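Structure of the sequence below:
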Amino acid sequence: MTGITENPCGTILAFDFGKKRIGVAIGDSMLQLAHPLVTIDNTVTEQCFAAIAKLIEAWQPVLLVVGLPTHDDGREHELTRLCRRFARRLTGRFGLEIVLIDERYTSITASVALKELGVRGKKQKPMLDQMAAQQILQSFFDDNHAVT
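Take a look at the predicted model:
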């Protein structure tokens, strides 16, 4: 889980990890555009990873990007540790390279984007995590900065 050594060509999946839900976005390394894909329930680990396995089988990604949550000042917290564990599990189960991306403020900016589209309050819940994943992946495309 380090910075990528070369630019992979193909589909990339990105994840916005949360204890209850994981947002997933998809993009192509050539187009460098991210799109929200789906939100996965993360309350039952095996069901969560089964859903991820189906996505990986269907989309055949060349790389996985995982948003790494931290405090505003960059300090790590409990969710940071859980997210790193999630990323290690992805590597172990699927054998794909993982890149960790700073995800500070992605949920806030995703919420603002949804409000601009007229989606407010509880109606945002099903889409918020996948929109945050989209922002994580777009950040990867725009900056290609990974954290370790």
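
C-alpha from now on. contacts and neighbour counts both.
OK.

From the contact counts, what lies against the top helix by length along the chain?
Longest helix of the chain, by residue count under DSSP state H: helix 125-143. Counting contacts by 3 or more Cα pairs under 8 Å, 6 or more residues apart in numbering; DSSP states H and E, helix 125-143 packs against strand 11-16, strand 21-28, strand 33-41, strand 63-68, strand 98-102, helix 106-116.

Also this sequence, please, to line up against the first:
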Amino acid sequence: MTAAPPTVTTDASAFAAAAPAGRLAGLDIGTKTIGIATSTVDRAFVTPLAALARSRPSADLAALATRLAEEQVTGIVIGLPINLDGSEGSRARSVRAQARNIALACGLPVLLWDERWSTAAVTRDMLEADMSRARRARAVDKLAAAWILEGACQRLARLEASGTGR
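Below is the predicted model:
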């Protein structure tokens, strides 16, 4: 008998039930890079970590699985690019497929998190900080991953405080 595949869900409560306590990773999956952020073990703080340059899907999965194992994460939050009207287009379908592959490769539960405003929010913050275009280009993906993970960690903390999580 084979084990059930890891959970891939948009439901924070289901994710909380599937993800053991510990560090989470946040991913912002782009066509050229994958932004990575991690939380502290108590999920109170989030840190932008890296932007993994994309190559081949199998190489991307292997590099990601290795990096997340090194970081000892217990669950993954992946930004889901939903359209402004709430519908899902081809990018969202692609990210859903990649999320399933990442969950299987890493053996970890995945929470798909609405990322509609992540890039815009971090870009606005970087512009306000007067970052150069080159520095913004290098930082945007890992900062977007941190923004995504921060929102999910806040939601998970509210669930735990209300007694509906874990």
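
Could you identify which of the helices and strands packed on helix 125-143 of the first structure is most buried?
When you average the neighbours per residue for each of these (mean count of other Cα atoms under 10 Å), strand 11-16 leads with a mean of 27.

what's the matching range in the second structure for that strand?
Aligned using TM-score structural alignment, strand 11-16 of the first structure spans residues 23-28 in the second structure.

if I look at the aligned partner of Asp125 of the second structure in the first structure, how far off is Ala132 of the first structure?
Here Asp125 of the second structure is matched to Ala113 in the first structure, going by TM-score structural alignment. Applying Cα to Cα, to the nearest Å, the value for Ala113 of the first structure to Ala132 of the first structure is 10 Å.

quick one: terminal-to-terminal distance for stretch 47-58 of the second structure?
Stretch 47-58 of the second structure has an end-to-end distance of 26 Å (Cα to Cα).

tell me, the longest helix of the first structure lands on which residues of the second structure?
Against the second structure, helix 125-143 of the first structure falls on residues 137-155 (TM-score structural alignment).

could you redo the helices and strands packed on helix 125-143 of the first structure as TSV and give each row distance to Leu128 of the first structure?
Shown next, in TSV, are those (distance: least, Cα to Cα, whole Å):
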stretch	distance to Leu128 of the first structure
strand 11-16	10
strand 21-28	8
strand 33-41	9
strand 63-68	14
strand 98-102	17
helix 106-116	6
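
Out of these, which is closest to Asp143 of the first structure?
strand 98-102 (9.9 Å; Cα to Cα).

ok, residues contacting the closest one?
Here strand 98-102 of the first structure makes contact (Cα atoms under 8 Å, 6 or more residues apart in numbering) with 1-4, 63-70, 87, 90-91, 136, 139-140, 145-148.

And it, how far out from the chain middle?
Here strand 98-102 of the first structure is found 8 Å from its chain centre; the criterion is Cα atoms, centre = their mean, to the nearest Å.

compared with the second structure, how much does it deviate?
Superposing on the second structure places strand 98-102 of the first structure at an average distance of 0.6 Å from its equivalents, by mean Cα distance after the TM-score superposition for the first structure.

Tell me how many other residues surround Leu82 of the first structure.
As a burial measure, Leu82 of the first structure scores 16 neighbours (other Cα atoms under 10 Å).

Oops, could you answer that again for His77 of the first structure instead?
Neighbours of His77 of the first structure using other Cα under 10 Å come to 11.

Quick one: buried ones out of the contacts of strand 98-102 of the first structure?
Buried members of the contacts of strand 98-102 of the first structure, counted by 16 or more other Cα atoms under 10 Å: 1, 63-70, 87, 90, 136, 139-140, 146.

Closest one of those to Thr45 of the first structure?
So of those, ranked by how close each gets to Thr45 of the first structure (Cα to Cα), first place is Leu90, at 11.9 Å.
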